[in-house]
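Colleague: The sequence and its predicted three-dimensional model are supplied below.
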Amino acid sequence: MTAEGTQAISTEEAIARVVESAERMGVALDEGEAAEWIAAMAAEVTGGDVVLDVGTGVYGHRVTMLDFKPEDLAHFRKVAAVVGLEDRPGVATALALSGSAAQSKIHEYPADADFFERVHIKAPSREEACAILAEVIREKALSTFRGKTHRLCEVTFGTWQEAGTVGSKPVKKGSPMRWEPAAVQAGSMELLLSDGGTRQMTWQEASTDPGWCKLDWVIADEVRGRLANASNVLDPTWEDPEGKIIPLDGYLDPYFQEVYLEAESIPLFSRLVKELTGDAVDGYVDQLEDE
């Protein structure tokens, strides 16, 4: 994830960005191929599902892009600098607006800044990939714990393996683990068991079954002069040494209601989209028909 302004970029710059990001992923892509790929995405008349706005670098499913207007792009990219994860060796990300934030023509005054981020990890084993994911999420949470225009509220990471109570809140076996900021700092939280005993659940233990991964903040919405919620729902995937892609949360999310903010993430996006099943597409079509 990178945080940039809204200034328009040329086709040549867009091509260079895509080629550079492809190289980082180990994908061979020359300028000619990148130009053809970008042109195919940018031209809606080709009938493709994905549309790229070369001027701003945002892209997404054609239906979602019809609903998106870029006036608030500078604000959202500023928020993205807070909520988005950074690429690092072995970790590639693709950050997108989601929910009402990506549908500003439908929701004229979207209340929240909802983001969605694909986090792709290359590692020798699933255990190592989960450990890297745990490290990346906790580092983001701690680095954005409190700022002049934001404050961390909660991190959802891990799955409860047994029922009990945390503080005054009951938790069910199999439910997501919700970490308050102080617990994230401590790296553990206490579970009161039904027999009266207690157990310390560590962040490292939570990484064995990441489950639903999400970070929540309160931010200053300078555009509208008020406070707002900001969230980043993660879709973590692991690529094993043979090149097989496995969702770490058990499910690869479809892309139909997201507006991606950086053209550099196109190679990662296109690779993960190939892993989607026909059921995901059929489900989206059914949803549109219902609406």
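Modeller: On my side now, so go ahead.
Colleague: CA only for contacts and neighbour counts going forward, please
Modeller: Noted.
Colleague: Now do the same for Ser270: helix, strand or coil?
Modeller: Assigned by DSSP: H, G, I helix; E, B strand; the rest coil, the conformation of Ser270 is helix.
Colleague: Okay, helices next: where are they in the chain?
Modeller: 11-24, 31-42, 62-67, 73-83, 126-143, 181-186, 203-206, 266-273, 278-290 (DSSP state H).
Colleague: Please convert the ones you listed to JSON lines, extending it with mean neighbour count and distance to Phe115.
Modeller: Converted to JSON lines, those look like this (neighbours: other C-alpha atoms under 10 Å; distance: least, C-alpha to C-alpha, whole Å):
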{"stretch": "helix 11-24", "mean neighbour count": "18", "distance to Phe115": "21"}
{"stretch": "helix 31-42", "mean neighbour count": "16", "distance to Phe115": "22"}
{"stretch": "helix 62-67", "mean neighbour count": "18", "distance to Phe115": "14"}
{"stretch": "helix 73-83", "mean neighbour count": "20", "distance to Phe115": "8"}
{"stretch": "helix 126-143", "mean neighbour count": "19", "distance to Phe115": "14"}
{"stretch": "helix 181-186", "mean neighbour count": "16", "distance to Phe115": "20"}
{"stretch": "helix 203-206", "mean neighbour count": "18", "distance to Phe115": "23"}
{"stretch": "helix 266-273", "mean neighbour count": "17", "distance to Phe115": "15"}
{"stretch": "helix 278-290", "mean neighbour count": "11", "distance to Phe115": "19"}
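Colleague: ok, second structure coming up, stack it against the first:
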Amino acid sequence: MRSRIESRFAELKREGRAGFVPYVMAGDPDAATALAILQGLPGAGADLIELGFPFSDPMAEGPPIQRAAQRALAAGMTLTGVLRLAQAFRAGDEGTPLILMGYMNLILHRGIAAFARDAAASGVDGVIVVDCPPEEAAELAAALDAADVSLIRLATPTSDAARLKVVVKGTSGFVYYVSVAGVTGVKEADAAAVAPMVERVRRASGLPVAVGFGIRTPERAAAIARVADAVVVGSALVDEAAEALEMNEDVTGRVLLKAESLANAVRSARTGQTMAKTHGDG
């Protein structure tokens, strides 16, 4: 439901802080562990959650998320499995917005209308489709709108004023600002460069702006939290899963501990507030 996203950002605004948005890969390293991570993220400080659906050719992703997708696919994760994970998560958490993030190929294979209906039925609040430009998104946008699921689009450092108008048209929930040119997990986001772009995107869209790509450390997350409405971290979390696997350690515990450190940094960036849980239900 789009209203879940809107409610969460309104709550964050009242609290005077940015939101923390962890990205994890569905099915990495297996479905059961992925569900345990999902279920633990709100308690670790997640305000919204991005759930990646694995694809064999994730062109916007750097090596960490590429490897996470490969692990998930090797473990048998499918788009149907991703929706089951979402449904299982939603059964125990009515409050935390859940955003699916992935690629158009799998949606087309399922059927756009069927995907939109199934996503809504599984408790998904929004969808980010990395390789679907606005010019090609009419059918997807209509199907998601009918299902009351937000289509969340990406703005980038190269989006000029004319392009921003196209990007934000039909976008709901929030806009995802890609802070660096290139793929995930490689370059570092610079808060000083991000701040004016966030303002431009806010003015163009009238929506909250979440900033992702290039944010791996609590210090970097805090810096971005001072200028953005939400901070998205993905590669740093999937790296924790990979390292835990390599060291034969508890994957869920490692990922959630990292998430908590990032959430604390985001939460305290503007106010000095610690991660005392403020959300009533998620």
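Modeller: Great, that's in hand. Keep in mind that what you see is a predicted model, and the values were worked out from it rather than measured.
Colleague: so what number do they get for TM-score?
Modeller: The TM-score (TM-score structural alignment, normalised by the length of structure 2) is 0.28; 133 aligned residues with a C-alpha RMSD of 6.1 Å.
Colleague: so can I have CSV of the helices of structure 1 showing distance to Ala94 of structure 1?
Modeller: Output for the helices of structure 1, formatted as CSV (distance: least, C-alpha to C-alpha, whole Å):
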stretch, distance to Ala94 of structure 1
helix 11-24, 11
helix 31-42, 17
helix 62-67, 17
helix 73-83, 11
helix 126-143, 14
helix 181-186, 24
helix 203-206, 24
helix 266-273, 7
helix 278-290, 19
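Colleague: looking at those, which is closest to Val259 of structure 1?
Modeller: helix 62-67 (6.9 Å; C-alpha to C-alpha).
Colleague: what's that closest one packed up against?
Modeller: Secondary-structure packing of helix 62-67 of structure 1 (3 or more C-alpha pairs under 8 Å, 6 or more residues apart in numbering; DSSP states H and E): strand 50-53, strand 258-260.
Colleague: helices or strands next to the longest one in the packing?
Modeller: The contact analysis (3+ C-alpha pairs under 8 Å, 6+ apart) places strand 50-53 of structure 1 against helix 31-42, strand 58-61, helix 62-67.
Colleague: try 7 Å
Modeller: Here strand 50-53 of structure 1 touches helix 31-42, strand 58-61, going by 3 or more C-alpha pairs under 7 Å, 6 or more residues apart in numbering; DSSP states H and E.
Colleague: Report the angle between the first one and helix 11-24.
Modeller: Interaxial angle of helix 31-42 of structure 1 relative to helix 11-24 (axes from the mean of the first three to the mean of the last three C-alpha atoms, to 10 degrees): 110 degrees.
Colleague: Make a markdown table from the helices and strands packed on strand 50-53 of structure 1 and add distance to Leu227 of structure 1 to it.
Modeller: Shown next, in a markdown table, are these (distance: least, C-alpha to C-alpha, whole Å):
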| stretch | distance to Leu227 of structure 1 |
| --- | --- |
| helix 31-42 | 35 |
| strand 58-61 | 26 |
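Colleague: Glu128 of structure 1: which of these is closest?
Modeller: Per C-alpha to C-alpha, nearest to Glu128 of structure 1 of those: strand 58-61, 30.9 Å.
Colleague: list the helices and strands that closest one packs on?
Modeller: Using 3+ C-alpha pairs under 7 Å, 6+ apart: strand 58-61 of structure 1 touches strand 50-53, strand 258-260.
Colleague: I'd like those strands laid out as a markdown table, including mean neighbour count.
Modeller: Shown next, in a markdown table, are these (neighbours: other C-alpha atoms under 10 Å):
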| stretch | mean neighbour count |
| --- | --- |
| strand 50-53 | 21 |
| strand 258-260 | 27 |
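Colleague: Now render those strands as TSV, adding distance to Ser188 of structure 1.
Modeller: Shown next, in TSV, are these (distance: least, C-alpha to C-alpha, whole Å):
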stretch	distance to Ser188 of structure 1
strand 50-53	42
strand 258-260	33
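Colleague: so which of those strands comes closest to Ala141 of structure 1?
Modeller: The nearest among those, by C-alpha to C-alpha, is strand 258-260 at 21.8 Å.
Colleague: which other residues reach the closest one?
Modeller: Val58, Tyr59, Gly60, Thr64, Met65, Leu95, Ala96, Leu97, Ser98, Ala102 (C-alpha atoms under 7 Å, 6 or more residues apart in numbering).
Colleague: Can you mark which positions in the helix or strand hosting Arg84 of structure 2 are buried?
Modeller: Counting by DSSP states H and E, the element that carries Arg84 of structure 2 is helix 79-92. For helix 79-92 of structure 2, the neighbour count (16 or more other C-alpha atoms under 10 Å) marks Leu79, Val82, Leu83, Arg84, Leu85, Ala86, Gln87, Ala88, Phe89, Arg90 as buried.
Colleague: Same list, those, but as JSON lines with distance to Ala138 of structure 2 please.
Modeller: Below are the buried residues of helix 79-92 of structure 2 laid out as JSON lines (distance: C-alpha to C-alpha, whole Å):
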{"residue": "Leu79", "distance to Ala138 of structure 2": "22"}
{"residue": "Val82", "distance to Ala138 of structure 2": "24"}
{"residue": "Leu83", "distance to Ala138 of structure 2": "23"}
{"residue": "Arg84", "distance to Ala138 of structure 2": "26"}
{"residue": "Leu85", "distance to Ala138 of structure 2": "27"}
{"residue": "Ala86", "distance to Ala138 of structure 2": "25"}
{"residue": "Gln87", "distance to Ala138 of structure 2": "26"}
{"residue": "Ala88", "distance to Ala138 of structure 2": "30"}
{"residue": "Phe89", "distance to Ala138 of structure 2": "29"}
{"residue": "Arg90", "distance to Ala138 of structure 2": "28"}
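Colleague: ok, longest strand in structure 2?
Modeller: Secondary structure of structure 2 read by DSSP state E shows that its longest strand is strand 19-25.
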